[in-house]
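# Sequence below, structure please.
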Amino acid sequence: MFKKILIANRGEIACRVAATARRLGIRTVAVYSDADAHAAHVAACDEAVHIGPSTPRESYLVAEKILAAAQATGAQAIHPGYGFLSENEGFAAACAEAGVVFIGPPASAIQAMGLKAESKRLMEAARVPLVPGYHGADQDPALLKREAGRIGYPVLIKASAGGGGKGMRIVNSEGEFDAALASCQREAINSFGDAAVLVERYVTRPRHIEIQVFFDAHGNGVYLFERDCSVQRRHQKVLEEAPAPGMTEARRKEMGEAAVAAARAVGYQGAGTVEFIAEQDGRFYFMEMNTRLQVEHPVTEAITGLDLVEWQLRVAAGERLPLTQDELRIHGHAIEARICAENTDANFLPSTGTLHVLRWPEGAVNFRVNADAERFHQPAPVRIDAGVREGDAITPFYDPMVAKLIVWGENRDQALARLDAALAATRIVGLHTNTAFLRRVVASRSFSGADLDTGLIERERAALFDTPPLPLAVAAAGIVAHALADERAQQDADPWSRRDGWRLHGVARRVFQLEHAGGTDRAVLERTHDGGMVLAVGDQRLPYDARPLGGDRHAVQLGERRVTLAVHAVGEQVTVFAPEGLAQLREVDLLAHAGDSAAEGGRITAPMPGKVVAFLAQAGDRVKRGQPLAVMEAMKMEHTLAAPADGVVKALRYAPGEQVAEGEALLDFEAGAA
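From the prediction side, this is the model:
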């Protein structure tokens, strides 16, 4: 076994690998950029080496810097994690040439499976079922468009060197093809440095099912069953589960053996995932192979009781696979939810900012800290794989994933219940996250009933988006409870420091001005001389009482309802967590804002830090509401900004290629102008 390894990645996967290595007695070396100097993965490792500026192209994607760090620290092997250089055959070959073990497949296997078009040709030769499509080297746009017409719309354009949903578009008609192709190619260049694409028939109501495979250097190969990753947004996975609902033993064996055969055909070693598109009737087609560990590997660990990172390390050190196919078993059901910093109501725009509050469900196993061998034999009901801590920041330089929340149950129903409870107990303050959205997906008719396909989120749009907010009276009750508890904690024992508004006669009134997405409202707390309280919000007047429960939790009585609320305040921004959801409001200090002018309008601003890709209108153009005006790139994804109303573009404030800070005006816009 190795004595020291370098982890050529960041975030939760680097923390995950470090935890398993520590358990095995292996020392670890972290690499970090300017943005990651104080990151969790640096603290998780025994040593750390600075490799450059914050942008991945200048740090994590520079193979020479990674190898130099390994050689300088005496690391015998490099674990690439996923993303960055994990599927770069040039890096794997450079490791071999430098005498450093690459913990992954040989460069030849990465090369064979790395290009989607080439891998499809290999699978076609091996008689693996393929979706009809064009996988050729000729990338002339006119030819690609003709091939799309031959295949028949709808078609799917995919970056040949891609993954993670980047460089991928569904095209429903010939008229949409040119713009979709150009957008795919831009994303492909930015993410993978290769503009080549392939075109395939878009399978309606497909399921996305992948098979975990493992090979050692002695020719032994197994499949560790399947994962269903059908729940996706913008072609990126949201929820993953194992085993796949409705999978028969016969179909599991058929898909597993096909995956093993595909990997064996390219001389594979280590952990890999063969991905299939499956029809609702069970027919399946090879899609691609990810020549690395997958983000969703914890659900496979949960149902098999195995540590896949340990398997990676042992295989890379020359050991044989620990188990044969006949010794592998499935136990229970596991689901993983990807908690991301994004605004789900704004088309999943990435969100950046500081994690002022980051609280996980009580009793959750945290793999940043511990990878206990016994846990794999007794799967934890709730597991957290996180690469951030409270007080850390989500920056625009890297993927917006905050953490993975994994639950296990004896069956799917128990796993679903545990997932909803765990998401409800997760509290994140400081930026937008998708936790409330994930709860709605889990509760949706399609997901709870295992009616799965990649269009589930769009099909359930009415239940998942534009949902009623937490009732204002409940949110106000939490804000008032927080204010009362804060004041109670600050007062001294003498009666003169009391701040409860006591009166000898009459009623004491206290006004809370609250700004929220729907506008501005007032909550009025009335306290009578006998100590009773009433909370008035809008046309509601409800008996009220609140008692602190410790920390940020409060027991609140609002009318006939008793509820436990968690409240977190950062300046004037207050977040209230209730059993049915959360609310984010601003408690306005009227004295502090006396004289403030009204908010300035007439500008289209950047919703997140990023780069201007293109303007789709020029100064002086009249535009219609919803018309695209600008394209930005952030976190390796393109985002289109549209006109909020009919009007005129008055001026462009940036040029394509320039970086823009969040909130900066991209262009001046006048609604309704002649």
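
# Every contact and neighbour count from this point should use C-alpha atoms.
Fine.

# Double-check that C95 belongs to a helix.
Yes. Judged by DSSP: H, G, I helix; E, B strand; the rest coil, C95 forms part of a helix.

# Can you tell me what sits against stretch 12-30?
2-10, 40-42, 44-49, 70, 73, 75, 81-82, 295, 309-310, 367-373, 385-388, 403 (Cα atoms under 8 Å, 6 or more residues apart in numbering).

# Would you list the buried entries among those?
2, 4-10, 40-42, 44-45, 48-49, 70, 73, 75, 81-82, 295, 309-310, 367-371, 385-388, 403 (16 or more other Cα atoms under 10 Å).

# For A617, give me its contacts.
628-630, 649.

# Kindly report the same for Q280.
205-207.

# Identify, from those residues, the entry nearest to M168.
Nearest to M168 out of the contacts of Q280 is P206 (Cα to Cα; 15.7 Å).

# Look at that closest one and say how many residues are nearby.
20 (other Cα atoms under 10 Å).

# quick revisit: in strands only, show me the contacts of stretch 12-30.
Residues of the contacts of stretch 12-30 located in strands (DSSP state E): 4-7, 47-49, 385-386, 403.

# Let's have the residues you listed in JSON lines, adding distance to E487.
Formatted as JSON lines, the ones in strands among the contacts of stretch 12-30 follow (distance: Cα to Cα, whole Å):
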{"residue": "K4", "distance to E487": "53"}
{"residue": "I5", "distance to E487": "52"}
{"residue": "L6", "distance to E487": "50"}
{"residue": "I7", "distance to E487": "48"}
{"residue": "E47", "distance to E487": "45"}
{"residue": "A48", "distance to E487": "45"}
{"residue": "V49", "distance to E487": "47"}
{"residue": "D385", "distance to E487": "37"}
{"residue": "A386", "distance to E487": "35"}
{"residue": "A403", "distance to E487": "35"}
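
# what two of those residues are the furthest from one another?
So, the ones in strands among the contacts of stretch 12-30 by Cα to Cα: farthest apart are K4 and A403, at 26.2 Å.

# got the residue ranges for the strands in the stretch 251-400 of the chain?
270-278, 284-290, 333-340, 342-343, 349-350, 353-354, 357-359, 365-366, 382-386, 393-394 (DSSP state E, counting those that start in this stretch).

# Reformat these as TSV; add distance to T55.
Shown next, in TSV, are the strands of the stretch 251-400 of the chain (distance: least, Cα to Cα, whole Å):
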stretch	distance to T55
strand 270-278	27
strand 284-290	24
strand 333-340	20
strand 342-343	20
strand 349-350	17
strand 353-354	17
strand 357-359	25
strand 365-366	28
strand 382-386	21
strand 393-394	14
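
# Which among those is found nearest to L122?
strand 284-290 (10.8 Å).

# Determine how far that closest one lies from the middle of the whole chain.
22 Å (Cα atoms, centre = their mean, to the nearest Å).

# Residues touching it, excluding its own?
With Cα under 8 Å, 6+ apart as the criterion, strand 284-290 contacts 87, 113-114, 116, 119-120, 123, 128-131, 272-278.

# Let's compare: structure for the following, please.
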Amino acid sequence: MKKILIANRGEIAVRIIRSARTAGYSTVAVYADQDLNSLHVQLADEATPLPGATAGETYLNRQALMEAAQRTGADAVHPGYGFLSEHAGFAQDVIDAGLTWIGPTPETIRKLGNKVTAREIAVAAGAPLVPGTDGPVDSADEVRAFVEEHGLPVAVKAAHGGGGRGMRVIRTLQEVDAGYEAAVREAEAAFGAGECYVERFLDKPRHIEAQVLADTQGRVVVVGTRDCSLQRRNQKLVEEAPAPFLTAEQRREVHESARAIATQAGYTGAGTVEYLLSPDGLLTFLEVNTRLQVEHPVTEETTGVDLVAEQLRIAEGQPVSLTGDPDPTGHSIEFRINAEDPALGFLPTPGPVEIFSPPTGPGVRVDTGIRSGDDVPDAFDSMFAKVIVTAPDRSAALARAELALAEMRVAGLPTVLPFHQEVLQAPDFRAENSSGAQDADHFGVHTRWIETDFAPVLEESAYLASALRHQETSMQRITMEVDGRPVELGLPAALTTLLGASAPVPQETGAAAEAEGSVTAGFAGTLARWEAEDGQEVSAGDALAVLEAMKMESTVTAPAAGVFSRAGIEPGEQVTAGQQLGSIG
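Presented below is the predicted three-dimensional model:
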């Protein structure tokens, strides 16, 4: 390998470019129209366009990516994560073109990417498992039959892909039809295949995973464990390594079964074996991600292993540089910085980043693909940066994280920073007993903790309330000098107008700006589908429409009872924040 094309964008493309160039490879960036001036484009040795502005036209366009590789003379392709990173067909395209695919073989991706065959591999490897269907189910009736045999709750999951897309948890029999149909619909949209299977769903489990590296000589190293339990809508927000509060036996079982699964699958490259851990200590295999994970930096920080460099070594046919499973040193926590508004139910908030000022200092790492003045486009994922904080132990990492997040400043669009600041104060997450020491019995975070236990805290959050106050009116920001130091003040635009300052005209957003009874879009995105017919009688809270943005669906509900009249918008059309979707009369 001499020249590597990175078939991705944003912070992961930047991350790969840095390790590749350090190892002596030249790099090629690809870019959609809106990514022309992006950081990954500027850092690569050369860049070539993927004409278009949507994911389908660009980073998911296999033909365009292969043409880009041919055009630039690249002899290897690194897929990053997301997009086509777990697409066996794309991996085969690369290999058939005589290029090196930096990842597991297409056959392995196919076997482990299909959760049904992955489960078969896990069974053969002797991994811990909960009851599940032997293959995909063809109807909601088959889901009901499984429920009758194994009980509730159950999860309907896409057989292809991952990341929580195409998954629905069903807790009552009344939810079976809608849950099955939604999972199939999401699976078809996200992965091009609607096959779904069913398995028992563990209530309030932790999400534990093992990072593996496997070379072509047959050696499998488990680099470490991670806890990724802090999720919303099955999307991770906070991850840490090593996974805290595991018993020695649980840690041993994770390491041994992850190694056995990778060996059984004939795995090569970097991959992640994921598990669920119930409150009573039951460990069950979940899935294998056949790619680098978003949260890989916490493993790197606690082991000193450059996982991207190891991927490159393995792709070259070299052995893994590690002689055995490394012992972790210290503790690391990663905070995903997403363009989402936690004060409004984590609605996507694409737009311009006026100021991006990351924290610095000992033990602080920031992975990002943006700078001040860049945009977070609505066509791609909402995550634009990661803050990784490392310290000698978990208590010190929490303290250091508080300082880092308080120092970080992002202006121009709402982000999840206030959420992270609130999480750091949560007793369930801090896991401290009355003496202030950390205690496994006090660690209360699980995969639905944000939507359940933490929801009332979010409603009362001083951090989110402060963030929301700044959204309630347009703000005019002016810089003044106080005691010899510049201080930026944010004042309501109406007030600055009275004071004679040059201020923008206040722009009301959301339902408050519209006439009584109107229904508006809370964010910019695409109308995925109508849930209510034109002229239908609805009650307050009924679903009217579903909007999609940044790969996430959000339901628009009726603010009051009445007759719903649709606006002239068809599914698939773009809508803007505050745009009227209809009215209730």
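
# What about S518 of structure 2, how many residues nearby?
Count around S518 of structure 2 with other Cα under 10 Å applied: 21.

# counterpart of S539 of structure 2 in structure 1?
In structure 1, the residue paired with S539 of structure 2 is K624, using TM-score structural alignment.

# if we can go back for a sec, give me the subset of the contacts of A617 of structure 1 that lies in strands.
628-630, 649.

# about what we covered before: which ones among the contacts of Q280 of structure 1 map onto strands?
Those of the contacts of Q280 of structure 1 lying in strands (DSSP E): R207.

# top strand in structure 2 by residue count?
Assigned via DSSP E, structure 2 shows its longest strand as strand 220-232.

# against structure 2, where does stretch 512-532 of structure 1 fall?
Going by TM-score structural alignment: stretch 512-532 of structure 1 matches no residues.

# What are the buried residues along that stretch?
Neighbour counts over stretch 512-532 of structure 1 (16+ other Cα under 10 Å) mark 512-515, 522-528 as buried.

# Just give me the closest of those residues to R459 of structure 1.
Distances from R459 of structure 1 to the buried residues of stretch 512-532 of structure 1, taken by Cα to Cα, are shortest for E515, at 32.4 Å.

# part of a helix, is the closest one?
No. Under three-state DSSP, E515 of structure 1 sits outside any helix and is assigned strand.

# pretty sure it is in contact with Q584, am I right?
No. Using Cα atoms under 8 Å, E515 of structure 1 is not in contact with Q584; the gap is 9.1 Å.

# Relative to S351 of structure 1, how far out is F615 of structure 1?
22 Å (Cα to Cα, to the nearest Å).

# try F177 of structure 1
Going from F177 of structure 1 to S351 of structure 1 by Cα to Cα gives 30 Å.

# L424 of structure 2 -> structure 1?
In structure 1, L424 of structure 2 lands on V442 (TM-score structural alignment).

# P242 of structure 2 too?
Here P242 of structure 2 is matched to P243 in structure 1, going by TM-score structural alignment.

# coming back round to it: who has more neighbours, F177 and S351 of structure 1?
Comparing F177 of structure 1 with S351 by other Cα under 10 Å, the one with more neighbours is S351, at 24 against 21.

# After alignment, which residue of structure 2 pairs with F465 of structure 1?
In structure 2, F465 of structure 1 lands on E459 (TM-score structural alignment).

# tell me the contacts of that match?
The contact partners of E459 of structure 2, by Cα under 8 Å, 6+ apart, come to A343.

# And what about it, helix, strand or coil?
Relying on three-state DSSP, one would call E459 of structure 2 helix.

# The closest residue to R251 of structure 1 other than its chain neighbours and N347 of structure 1: what is the separation?
Nearest residue to R251 of structure 1, sequence neighbours excluded (Cα to Cα, 6 or more residues apart in numbering): G282, at 7.6 Å. Distance of G282 of structure 1 to N347 of structure 1, given as Cα to Cα: 31 Å.

# same question, D521 of structure 1
For D521 of structure 1, the distance to N347 of structure 1 - Cα to Cα - is 27 Å.

# and the host helix or strand of A109 of structure 1, how far from the chain's centre?
Here A109 of structure 1 sits within helix 107-114, counting by DSSP states H and E. Counting by Cα atoms, centre = their mean, helix 107-114 of structure 1 is centred 27 Å from the centre of its parent chain.

# thinking again about what came up before, isn't the match of S539 of structure 2 up against V649?
No. In this structure K624 of structure 1 lies outside contact range of V649 using Cα under 8 Å: 10.6 Å.

# These two: which has the busier surroundings?
Using other Cα under 10 Å as the criterion, K624 of structure 1 and V649 rank with V649 on top: 24 against 16.

# in the stretch 251-400 of structure 1, which spans are helices?
297-304, 308-316, 373-377 (DSSP state H, counting those that start in this stretch).

# Relative to A671 of structure 1, which of those is closest?
Ranking the helices of the stretch 251-400 of structure 1 by proximity to A671 of structure 1 (Cα to Cα) places helix 297-304 first, at 49.3 Å.

# returning to what we had before: okay, the helices of the stretch 251-400 of structure 1, which one's buried deepest?
helix 297-304 (a mean of 24; mean count of other Cα atoms under 10 Å).

# and that one, what does it pack onto?
Packed against helix 297-304 of structure 1 by the contact rule (3 or more Cα pairs under 8 Å, 6 or more residues apart in numbering; DSSP states H and E) you find strand 221-233, strand 236-242, strand 333-340, helix 373-377, strand 401-409.

# Among the ones you listed, which comes closest to F577 of structure 1?
Across these, F577 of structure 1 has its closest neighbour in strand 333-340 (16.6 Å, Cα to Cα).

# coming back round to it: and the match of P242 of structure 2, what is it in contact with?
By Cα under 8 Å, 6+ apart, the residues touching P243 of structure 1 are 225-228, 303, 330, 333-334.

# same question, A182 of structure 2
With contact taken as Cα under 8 Å, 6+ apart, A182 of structure 2 is in contact with 166, 168.

# Does it lie in a helix or a strand, and which?
helix 176-191.

# For that helix, give me the average deviation versus structure 1.
Superposed on structure 1, helix 176-191 of structure 2 shows a mean distance to its aligned partners of 1.2 Å (mean Cα distance after the TM-score superposition for structure 1).

# Which residue of structure 2 is paired with G657 of structure 1 in the alignment?
Aligned partner of G657 of structure 1 by TM-score structural alignment: G572.

# What's the separation between its match and G161 of structure 2?
On the measure of Cα to Cα, G572 of structure 2 and G161 of structure 2 end up 23 Å apart.
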